[in-house]
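> no sequence for this one, just the structure:
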């Protein structure tokens, strides 16, 4: 398996995990124990575990100085999806900050 495909899988699965954690947090009520009984929370944590396995695999070939910052693309995707799914803020400040993240990732990975 290509290391960059493993990195991509890690990022996509991590995005899914983050969205599941948010969905579980929104649905939970009251106690902290109830929070951990939410199916979305369980799926989110499991997703992070699987994403970590793909990430570890990609680190065999991709320098961590490239792989780790590249994961920041998930910030852009999660922010956009959170706006669509939960109506979270997505104003000029967020757009500017996310563009800077995207520019940094592009600069780092462009040969």
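Received the coordinates, thanks. Source: prediction; values computed, not measured.

> switch to C-alpha atoms for all contacts and neighbour counts from now on
Fine.

> Next, the buried residues of stretch 102-111.
Neighbour-count burial for stretch 102-111 flags 102, 104, 105 (criterion: 16 or more other C-alpha atoms under 10 Å).

> wait, doesn't the last one sit right on residue 67?
Okay, so that is residue 105. No. With the criterion set as C-alpha atoms under 8 Å, residue 105 and residue 67 do not qualify as a contacting pair; they are 9.8 Å apart.

> Next one for the comparison:
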């Protein structure tokens, strides 16, 4: 992993921004739409882990990404 202290404040910054965006999103849209979209963050985090932390994306992780993406799509899909 990365042992650099400068990533700590950057992490806090992005965490705070995420909280602000989540609050703003909940003010504008239903929770049944907004909350599942947070799961997309897990997919993004997996790619960041592969790029910056040299983590391996296994077949199980790919399957999990597909299931998460499919669930978010069907939950947010409005006819």
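Sure, I can see it. Please read all numbers here as calculations on a predicted model, not as lab measurements.

> what residue is smack in the middle of the second structure?
Ranked by distance to the mean C-alpha position of the second structure (C-alpha atoms, centre = their mean), the top residue is residue 41 at 0.4 Å.

> what residue of the first structure takes the place of that residue?
For residue 41 of the second structure, the aligned position in the first structure is occupied by residue 74, per TM-score structural alignment.

> quick one, what contacts its match?
Residues counted as contacts of residue 74 of the first structure (C-alpha atoms under 8 Å, 6 or more residues apart in numbering) are 11, 12, 14, 15.

> Surely the first one and residue 71 touch.
Same thing as residue 11 of the first structure. Yes. Residue 11 of the first structure is within contact range of residue 71, at 6.0 Å (criterion: C-alpha under 8 Å).

> which one of the two has more residues nearby?
residue 11 (24 against 19; other C-alpha atoms under 10 Å).

> what about whichever helix in the second structure runs longest, how far off from the first structure?
Taking residue count as the measure and DSSP state H as the definition, the longest helix of the second structure comes out as helix 7-28. Taken against the first structure, helix 7-28 of the second structure registers an average deviation of 1.2 Å after superposition, with mean C-alpha distance after the TM-score superposition for the first structure.

> what's that helix aligned against in the first structure?
So helix 7-28 of the second structure is aligned with residues 40-61, judged by TM-score structural alignment.

> What of stretch 54-65 of the second structure?
Taken onto the first structure by TM-score structural alignment, stretch 54-65 of the second structure occupies residues 87-98 there.

> What residues sit buried inside that stretch?
residue 98.

> Please apply the same query to stretch 36-43 of the first structure.
Buried residues in stretch 36-43 of the first structure, counting neighbours by 16+ other C-alpha under 10 Å, are found at 38, 40, 41, 42, 43.

> Isn't the fourth one up against residue 36?
In this case it means residue 42 of the first structure. Yes. Shown here, residue 42 of the first structure and residue 36 form a contact pair, counting by C-alpha under 8 Å, at 7.1 Å.

> follow-up on the earlier one: the helix or strand where the match of residue 41 of the second structure lies vs the second structure - mean distance after superposition?
Under the criterion of DSSP states H and E, residue 74 of the first structure resides in helix 73-86. Taken against the second structure, helix 73-86 of the first structure registers an average deviation of 1.4 Å after superposition, with mean C-alpha distance after the TM-score superposition for the first structure.
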